[in-house]
Structure formats: structure tokens, C-alpha cells
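S.K.: have a look at this prediction, sequence included:
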Amino acid sequence: MTTNYKDLITILGQDIPLGTSTEINFNIARLHTASDINVPIIVERSKIEGPTILFNACLHGDEINGVDIVRQLIANKINRPKRGTVICIPILNILGFLNGSRAFPDGRDLNRVFPGSSNGSLASRVAHKLIHEVIPEVDLIVDFHTGGASRFNAAQVRIVKDNPELKELAQVFGAPFVLYSKHIAKSFRNACFQLNKPMVLFEGGRSSFIDDNISKIGVEGAKRLLAHYDMLDEAHKVNKPKSKSIFVEKSSWIRARRSGMFKSIIKINSKIEVGSIIGQITDPYGKIHQPVKSTYAGYVINVNEAPLVYQGDALFHIATKLHDKK
């Protein structure tokens, strides 16, 4: 992590000296009723200089498990560093959050419009403001996500391959899985990469749902990262992960061979073999009962929790090729 410690940082035009606790309003829009829509940004600066870490959640408005993680960091005062600066944005896509929608009101996916434009769509303008008026002051971003729709993700960190710094940070975070994942064009992660700002992207749980275990893993991972940079206050205990992260180089999806009522009979994180029965598809009339068998050996890192599926729907995501991290 390249750092340039500053006595004074500037976020959205507001100067913030060392030893300051403040909340900044990120104005993203004005409603038809002339009411302003603001995203609170909570900034905690120690009196001692050090790195600046951003904990961000709810880039997609329905991914609220990440909101709970950042909320806990604030509520338990984990975000008050003994040195350096911690910035928390619990809800970036506040309009999507209020509407229970993944996208912005303009229909755009915020995570596909970066680095944005000052004259573009609403989502593009928010992305542009974030990239130009917040991210330049940040040394490391931790971005919290969940699985989309009804698909439940195992707790995992996603990084690009062949990046020793991100590999080390992923190991420090200590999620059960680390997936090597290429950058996606116009994503927040790719935009930060272009600015030489490292990002640890955490995925866990599913949209419109809060899972306590996922929240716990996210909070503990954040504490480990802060401790890694000697930023965590001594009042907070750091717990070692139960096991070392499993690095995943390749993964594959198992899809429904027919439409029907679906039920998984395997738990997330489970290790399976080829031919393992991992779910079942039935019809409402009791005439069909089709077992879902795995065509891969590996770990289950995503399960579709929808009760009804169509032929071709993704049911399970299987980590099929593991990477030796030594």
C-alpha cells in the first residue's frame, strides 16, 4: 500500500485535520420535492498520522449485509483508529437501499459506470464524485458485497491474480475463501486499480438479507486489516480465523436441468465429489422428483435459495481448482 500521510485531508471540499471526528454529507441528488438526498460519510482521524482506510458498503442498494458490517464497525467504535484515518460509508447507493433495488433510479448499475462523468447519468455523477473527491485521500478500500438475487455467497475475498500485496491482505482478512477474479470494465474495483488504490472486495450472504455469521466474518476481517497496519485500538481483541483461507483459481456453475420447485440439501462451504446429490427439483403435483447431482468436485461457494427455478438457472457455484498459496 503506497501511503502519503497527511496532517490535513480534504473530502468533498471539507478539510479534516488529525484528531478529528466528523460526518460529511455526500449530496448525491435532489428529489422532485426539492429535498436533498445525502449519503453520510463518517470520518475518524487519530492524532497520530498513519494510513487511510475506507470501509464501503451498499454499492448495490439491495446488498444490506455489508451495511450491517460497516454499521457494527461504527457502533462498536472499531472505526476509531489509534493511528491514521478510518472512513466509513455504510450506504453508498442510498436511493437503491430505500427502494430495495440493486440499481439507481435511472436504472443503471452503479458498479458499471466508474469512473463516471460529471455530466453523465445520476449514477455516473455519483461515481465521478466518489472517484475524484474521496478516493484520492484513501490508501486502501474495503468494499462489502453480497450474492445477487437469491444466491447466497460463501464468505470470500476477491482479488486479481499475481498481485502480492492483495494476496497478503486477503490472507490477513482471513475469509474462508479467496477467489482470483479479473477486473470488470467500469467497476469500482477497476477504477481504484487504475488509480493505484488497492481494494479488498468482500462477498458474503445474499441480497435483501442479513446473515449474522457473514457479518461476523466481515467485522473480524476488518479488525485484522486494521491490526495489520497497527491502527486497531487495544480495546478491541483480534481473533484468528478458524482456518487458513482456501485460494480458488477456477470455479464452475451447476445449472438446473429442468424447471420446478428447488431445494438445496447441501450447506455452503461444504466439500463435495462428482456425483454427490446436492439438491432436488420437484413439481407441484408430486409427479417429478429429480435429484441434482454434482458434475464437479470441490467446495460449494454459492447456493441458490430460490424456491422456484427455471431450466438453466444457476443453482450452485463450485470452487473446482484450488491454488497453492505458498
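M.R.: Received it, and whenever you're ready, just let me know what you need. Numbering: from 1, shown residues only.

S.K.: drop to CA atoms for contacts and neighbour counts, all remaining ones
M.R.: OK.

S.K.: so Arg198 touches Asp139, yeah?
M.R.: I think there's a mix-up here, since residue 198 is Pro and not Arg. Yes - applying Cα atoms under 8 Å as the test, Pro198 and Asp139 come out as touching, 7.3 Å apart.

S.K.: who's in contact with the nearest residue to Glu273 once chain neighbours are set aside?
M.R.: Sequence neighbours aside, Ala297 is the residue nearest to Glu273 in space, at 4.2 Å (criterion: Cα to Cα, 6 or more residues apart in numbering). Listed by Cα atoms under 8 Å, 6 or more residues apart in numbering, the contact set of Ala297 reads 271-274, 318, 320.

S.K.: okay, now the one to match up with it:
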Amino acid sequence: MPNSKMELLGQAILPGKGFLLNLDIAKLHTGTKIEVPIIVQRGKKPGPVLLITGGIHGNEINGVEIIRQLISKKYNRPDCGTVICIPVVNIFGFLNQTRQFPDGRDLNRVFPGSPRGSLASRFAYHIMKEIAPMVDYCIDYHTGAESRFNAPQTRVNKDDIESKELAKVFGAPFVVLANTREKSFREALANMGKKVLLFEGGKSLDINDRVTQSGISGALRVMDHLGMRSFAEELKSMEGRSLQPVTIESSQWVRAKYSGMFHPFIALGSHVKKGDLLGSVSDPFGNFERIIKAAANGHVICINQSPIVNQGDAIFHISQE
């Protein structure tokens, strides 16, 4: 969208300027304000508006780290267009290192929200009303839950041609064609016609350098592709240069058939063939060890890193070819 005139949260955003704003829409029962810092950088020339978000789930720290580095290294300062960074959307979940919003709800399951709904729903409503309308593109950073470590991947709707092309530009090892979850932030933005890349990498309450690097370089490639700023030199010096991503149209979880101590044998991101050994589950007393084999060919896009699993736990996420 042309950015000749822009106003965000009552603040005029002038060309070539940066602003630190706070989204303040509610208080807790203690009177503590829920203030979410928003870092806005506008280029001197017109161009698209890119929203970069992390921490919608408060315990997904790696996304916060990616955006922190984008800001600290001044990569969020475009020559053309505007970059809006919200490193920690769920600020109280982040403080408490929990996934949920303070009212116990999953913020990513209440969009587009309601001005008269729950605390999380009201917060979602204000994001959609005050920020989302001016956005053209969004990169939303997430991680796997609990002990499930995701290979770096972008998720897009299979029918969204432009978003699929942007996912390839992003350059994560995998592009997962996945329908939007009902009432998620991605669905709400998509329903407004916005282009959204959802990045998954790593696990909750963890920071991984490889995941961080993938998330940073992907954002730079997207900004470069959109004509917001050239990052040719920066990308040339970064490790993990852009590869042709593997596109995944369907996948399935391998679940533990026994409870016990879990030993994965394969590396995350590797390609396996039917019959390959994936890992084993054994009891702690040396009485048994059950081998887990691949049921079909595919790439391993998530591994459960818990040393102990229960029967039925998801332990490997593998694409279906």
C-alpha cells in the first residue's frame, strides 16, 4: 500500500522515522497494564507494510530472539515501505513463560476477537482493528510445543499462490502447505486479504542458533524480494544460504506404541525410506527395547526430544511422499 500518510495508535508515522509505541488495552486484576511494545520503522520512500510478530504463545522464545536480532542489527529499517515489529505479542505469557494469555486462553485461537469477549479476545480484536488494516504482509514466528523440536519451516495455504512464492523466497528448508487453523491470527489476516508466512522452528522455552539464523535470513530475503531494502551483502555473509525448499503437501505423526525411554536414531530434517530405523522405546529396567521403523518415505520435520514418552505420544512428524 502507498505510505504517503500513516498513523498507528494515534501516532503519525513520518517517512524516514522510527517510533516505539505501546498497545495498551487492558489491565489485570492487580491494576497492572497490559502494554505491548511495537517498534515501527518507516522508509523514506513508499512501499509495502510488513508486520513481523513473535511470542503470540508466550513460551515460544525463539521467535522473540529472531525479531530481537532483526531490530538490534537494524535490519528492520527499510529504504522503502514500513516494518512493524511486535517481538512479544503475548507479553504476560512471556513473563510467566507460559503459552496462554493471562485469562488462560490461547491467544491464537480467539481471532479476530471481540470488544466484549474474554481478555484474550479483546486483545485480539484491538490488534485486528488498529494494526492489521494497514499491513500488506506478515511473518509470524512460532516454535514447536513443549519438547517437540520443529525443523525450520514456513507454513502457507496451498491455494495462496503469492504466499507460496514468498515461502520459497524465505528459504527455510521446508514449505508446509497447511490450511489455517480456525480463529488463528493467520486465518484472520488471510480473511482480510493479507499475505502471511507462519514460521515454525525449534521448541518452546529454547533458543537455537540454527533456527534463529534461518528465521533472520528468511526475513531479509522477503524484504529484499519486496523491494524494501537490499540485503545482498548481508545474505552473502550469512551461513545457511538459501536452498530450494522441500514442499510438503501432507504429513503424519508416528506415535509411541509403548511407554518408556525414548531414543531417536535419526537427524531432524533427514529423508527416510520405508523400513528405516527411526528410534526405539525401552523400559528403564532392561527388560525390553522396541524398535520404531518408518512406514513410508518422507522427510522428518519434527522430533519429540522428551527422554520419556507415554503410549500414544507423538514422537516423529514425517512428510508423506
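M.R.: Everything's here; your move. A quick note: this is a predicted structure, and the numbers were derived from the prediction, not measured.

S.K.: ok, the contacts of Ala297 of structure 1 in structure 2, which still hold?
M.R.: Here is what carries over to structure 2 from these, by both residues aligned by TM-score structural alignment, their matches' Cα atoms under 8 Å: 271-274, 320.

S.K.: for Glu49 of structure 1, state which of these is nearest.
M.R.: Taking Cα to Cα as the measure, Thr320 is the one of the kept ones among the contacts of Ala297 of structure 1 closest to Glu49 of structure 1, at 43.6 Å.

S.K.: quick one: the aligned partner of Glu44 of structure 1 in structure 2 and Met134 of structure 2, what's the gap?
M.R.: In structure 2, Glu44 of structure 1 lines up with Gln41, judged by TM-score structural alignment. Distance of Gln41 of structure 2 to Met134 of structure 2, computed by Cα to Cα, to the nearest Å: 14 Å.

S.K.: OK, contacts around Lys167 of structure 1?
M.R.: Contact analysis of Lys167 of structure 1 by Cα under 8 Å, 6+ apart lists Ile159.

S.K.: ok so it is a helix residue?
M.R.: Yes - judged by DSSP: H, G, I helix; E, B strand; the rest coil, Lys167 of structure 1 forms part of a helix.

S.K.: what does it correspond to in structure 2?
M.R.: Aligned counterpart of Lys167 of structure 1 in structure 2: Lys164 (TM-score structural alignment).

S.K.: which residue ranges of structure 2 form helices?
M.R.: Assigned by DSSP state H, the helices in structure 2 fall at 61-72, 91-96, 119-130, 161-170, 185-191, 209-225, 232-237.

S.K.: what's the matching range in structure 1 for the first one?
M.R.: I take that to be helix 61-72 of structure 2. The aligned range for helix 61-72 of structure 2 is 64-75, by TM-score structural alignment.

S.K.: go on, the third one?
M.R.: With TM-score structural alignment applied, helix 119-130 of structure 2 matches the range 122-133 in structure 1.

S.K.: gap between that stretch and the chain center?
M.R.: Centre-to-centre, stretch 122-133 of structure 1 and its host chain are 19 Å apart (Cα atoms, centre = their mean, to the nearest Å).

S.K.: quick one: it to structure 2 mean distance?
M.R.: Here stretch 122-133 of structure 1, set against structure 2 after superposition, deviates by a mean of 0.5 Å using mean Cα distance after the TM-score superposition for structure 1.

S.K.: list the buried ones in that stretch?
M.R.: Of the residues in stretch 122-133 of structure 1, 122-131 count as buried by neighbour count, 16 or more other Cα atoms under 10 Å.

S.K.: tell me the spatial nearest neighbour of Val246 of structure 1, not counting adjacent residues.
M.R.: Actually, residue 246 of structure 1 is Ile rather than Val. Leaving aside its chain neighbours, Ile246 of structure 1 sits nearest to Phe177 (4.7 Å; criterion: Cα to Cα, 6+ apart).

S.K.: trace that neighbour over to structure 2, please.
M.R.: Under the alignment (TM-score structural alignment), Phe177 of structure 1 pairs with Phe174 in structure 2.

S.K.: pretty sure its match is touching Thr154, no?
M.R.: Yes - in this structure, Phe174 of structure 2 is within contact of Thr154 by Cα under 8 Å, at 6.5 Å.

S.K.: of the two, who's got more company?
M.R.: Taking other Cα atoms under 10 Å, Phe174 of structure 2 and Thr154 do not tie; Thr154 has more neighbours (33 against 23).

S.K.: which non-adjacent residue is nearest the more buried one?
M.R.: Phe199 (4.4 Å).

S.K.: so what's the one you found up against?
M.R.: By Cα under 8 Å, 6+ apart, the contact list for Phe199 of structure 2 reads 139-143, 152-155, 215.

S.K.: go on, Ala123 of structure 1?
M.R.: By Cα under 8 Å, 6+ apart, Ala123 of structure 1 lies in contact with 104, 106, 108-110, 113, 116.

S.K.: quick one: the residue nearest the centre of structure 2 and Glu200 of structure 2, what's the gap?
M.R.: The residue lying closest to the centre of structure 2 (Cα atoms, centre = their mean) is Tyr141, at 2.2 Å. Using Cα to Cα, we find Tyr141 of structure 2 at a distance of 6 Å from Glu200 of structure 2.

S.K.: show me where the stretch 201-321 of structure 2 has its strands.
M.R.: Here the stretch 201-321 of structure 2 has its strands, by DSSP state E, counting those that start in this stretch, at 246-248, 251-255, 260-264, 271-272, 277-282, 289-293, 298-304, 308-309, 314-319.

S.K.: fine by me, thanks again.
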